[in-house]
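Student: I'll drop the sequence and a predicted model, then ask my questions.
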Amino acid sequence: MSEDTRPRLFCFHHAGAGVSSFARWQRIFGARREVVPVLLPGRDIRAAEPRITDPDRLMAELLRSVGPLLDRPYALYGHSLGALVAHALARTIDRLGLRRPDRVVLGAALPPHLPSSLLPAPFPQGHELLCRLVAQGQLPRQALEEGEDGVWHRRALPVIRDDLKLAAALRAVGGEPLEVPVLAVAGREDAVAPARQIEQWRTYTTAGFALRTVEGGHFFVRAPRLPRLLREELDRPAYASPAAVRPGSSSV
């Protein structure tokens, strides 16, 4: 049997989620690339493990799991919280002198210097946080209707709360621009992270930048348009300059 030499695509999920959004991606990429969803602790099959809200601890955890898989060309994709994780991991990899990704793709996330409506100060707790998430369309209205003894309060809300704390901590770290090409992806109907603001990721790289838009709101990761876009985009030469593409152009 021949050795698998396909480039890898490591995928990092949004807050409160697992890796189910990436379940069909391998079928779409086919033989072009190996899709590697990365599940953070404290959910799904890792539910018994403590969740991580500290960036340094998270990077150490990811280097243990992902580090041995950097032996082939690879790219990183992160969605919302996952974009902040992917960005921080790329910076950590560079600082340690490990093999750099060919591309870092950041979806549905504002760059750290812009305020996010998902992370207000002071940070809401309990029912107030749930109400805010429902109002922003991040959770279904059912989450409010079922009451404080319901599954959303008992199971989903603690995970989301810790993930948002992690997101705030990752944004606070910021960091120097990457020496890796960056692709930012925005949903055309995303009011949380609109394209005109996502475009500002261009200041976080010295190696080339592009912006693409896709149909959908904040969770466009769940539709097949995104992996189809990435399948084509990751096969193209890296971007020649950090000049951003205007929102709405070169989109699918």
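Tutor: Arrived safely. As the structure is a prediction and not an experimental result, all values here were calculated from the model.
Student: rest of the way, CA atoms for contacts and neighbours
Tutor: Will do.
Student: next secondary structure after the helix or strand containing residue 76?
Tutor: Assigned by DSSP states H and E, residue 76 belongs to strand 74-79. The helix or strand immediately downstream of strand 74-79 is helix 81-95, counting by DSSP H and E.
Student: neighbouring contacts of the next helix or strand after that following helix?
Tutor: Toward the C-terminal end, the helix or strand that comes next after helix 81-95 (DSSP H and E) is strand 103-107. The contact list for strand 103-107, computed with C-alpha atoms under 8 Å, 6 or more residues apart in numbering, reads 74-80, 83-84, 86-87, 90, 180-186, 234, 238.
Student: rewinding a little: and the angle from the strand holding residue 76 to strand 103-107?
Tutor: If you take axes from the mean of the first three to the mean of the last three C-alpha atoms, to 10 degrees, strand 74-79 sits at 10 degrees to strand 103-107.
Student: run the chain-centre distance for strand 74-79.
Tutor: Relative to its chain's centre, strand 74-79 lies at 7 Å (C-alpha atoms, centre = their mean, to the nearest Å).
Student: what helices or strands is that strand leaning on?
Tutor: Judged by 3 or more C-alpha pairs under 8 Å, 6 or more residues apart in numbering; DSSP states H and E, strand 74-79 is in contact with strand 8-12, helix 81-95, strand 103-107.
Student: among these, which is the most enclosed?
Tutor: Among the helices and strands packed on strand 74-79, strand 103-107 has the highest mean neighbour count (mean count of other C-alpha atoms under 10 Å), at a mean of 27.
Student: want to compare, so here's the second one:
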Amino acid sequence: MSTHSPFRRFLPRPRARTRLYCFPHAGGAASTFHSWAHLFPETVELVAVQYPGRHDRYLDPMPDSIPELAEEIVRSIEMPLDRPTAFFGHSMGAMVAFEAARRLQPRFPSPLAGLFVSACKAPAERTPRGLSFDEDELRAYLRELGGEGAQKLEENEELWQLAFPVISGDLRVVEKYEYTAGAPLTCPLIAMGGNRDLSVAPADLELWKNYAIRGAEVHVVDGGHFYFDESLPRVIGILTTLLAQLSLQRV
């Protein structure tokens, strides 16, 4: 069992009205959200999730499945929550955040103010891509997804060799994920994505409505799979507005 906390606060705001836990994509780290923390207003404290096997958790083994990873994260969250709290997960992070949200809601209402799932198909709609985890295949896959991170890996062979074990390890748990049906979430659910994402279409986001008792609110912005690379200030603006609304609903 690791003694490292999975949470990183780049800009602590103990008096913030709301708290947003952010779960990164496959191969990603808490640092993905470093710039986000400084773009949010004082009313929002961002807490980035650091998965095992990277950066200061390099020696911590990755759990064998998405649910196990979600369990580890939930065990580290102090309960009861001291303020309106939401989860935001991107791609693989949306899967982890969804499974974590399920584990936080054994009662009604959910302790979560909201769940944001980004660039991810609904759980029962996911099918394995059949990846062989060959290096060339994974390079092509990341190239297809696009984003600033993929471009940096394309340009830096040393960085790729460091990142490859983490990316392949994360994608292995994504590939083996099997949704187990259960009660719908009782917290608000917001699905977000880019209008040029070749892997998750706006119609895919609509299917998240089946996973929460109030359905799902969908927001589509201009961009690909990593749409926030192109329009981060706009995305932060949307999240800030929605978090303020969710916070008021909790009062």
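Tutor: Noted; the coordinates are in hand. All values reported here derive from a predicted model rather than from experimental measurement.
Student: what sits against the aligned partner of residue 9 of structure 1 in structure 2?
Tutor: Applying TM-score structural alignment, one finds that residue 9 of structure 1 aligns to residue 20 in structure 2. By C-alpha under 8 Å, 6+ apart, the residues touching residue 20 of structure 2 are 44-47, 85-88.
Student: neighbours of the counterpart of residue 189 of structure 1 in structure 2, just the number please.
Tutor: Aligned against structure 2 by TM-score structural alignment, residue 189 of structure 1 finds its counterpart in residue 196. Using other C-alpha atoms under 10 Å, residue 196 of structure 2 has 17 neighbouring residues.
Student: distance of the nearest residue to residue 196 of structure 2 once chain neighbours are set aside relative to residue 104 of structure 2?
Tutor: Leaving aside its sequence neighbours, residue 196 of structure 2 sits nearest to residue 224 (C-alpha to C-alpha, 6 or more residues apart in numbering; 4.4 Å). To residue 104 of structure 2, residue 224 of structure 2 is 31 Å away according to C-alpha to C-alpha, to the nearest Å.
Student: tell me where the stretch 51-200 of structure 1 has helices.
Tutor: Counting by DSSP state H, counting those that start in this stretch, one finds helices in the stretch 51-200 of structure 1 at the ranges 55-66, 81-95, 126-135, 142-145, 151, 157-173, 195-198.
Student: make CSV out of those and add distance to residue 20 of structure 1.
Tutor: Formatted as CSV, these follow (distance: least, C-alpha to C-alpha, whole Å):
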stretch, distance to residue 20 of structure 1
helix 55-66, 19
helix 81-95, 14
helix 126-135, 20
helix 142-145, 20
helix 151, 19
helix 157-173, 16
helix 195-198, 24
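Student: so which of these is nearest residue 14 of structure 1?
Tutor: Proximity to residue 14 of structure 1 (C-alpha to C-alpha) singles out helix 81-95 among the helices of the stretch 51-200 of structure 1, at 4.8 Å.
Student: contact partners for the aligned partner of residue 106 of structure 2 in structure 1?
Tutor: Aligned by TM-score structural alignment, residue 106 of structure 2 pairs with residue 95 of structure 1. Applying C-alpha under 8 Å, 6+ apart, we find residue 95 of structure 1 in contact with no residue.
Student: try it again at 10 Å.
Tutor: The contact partners of residue 95 of structure 1, by C-alpha atoms under 10 Å, 6 or more residues apart in numbering, come to residue 89.
Student: quick revisit: and the match of residue 9 of structure 1, how far from residue 29 of structure 2?
Tutor: Counting by C-alpha to C-alpha - residue 20 of structure 2 and residue 29 of structure 2 are separated by 16 Å.
Student: so how many other residues sit close to the aligned residue in structure 2 for residue 155 of structure 1?
Tutor: Aligned against structure 2 by TM-score structural alignment, residue 155 of structure 1 finds its counterpart in residue 162. By other C-alpha under 10 Å, the residues close to residue 162 of structure 2 number 12.
Student: just residue 30 of structure 1 next, same as before
Tutor: Residue 30 of structure 1 has 11 neighbouring residues, counting by other C-alpha under 10 Å.
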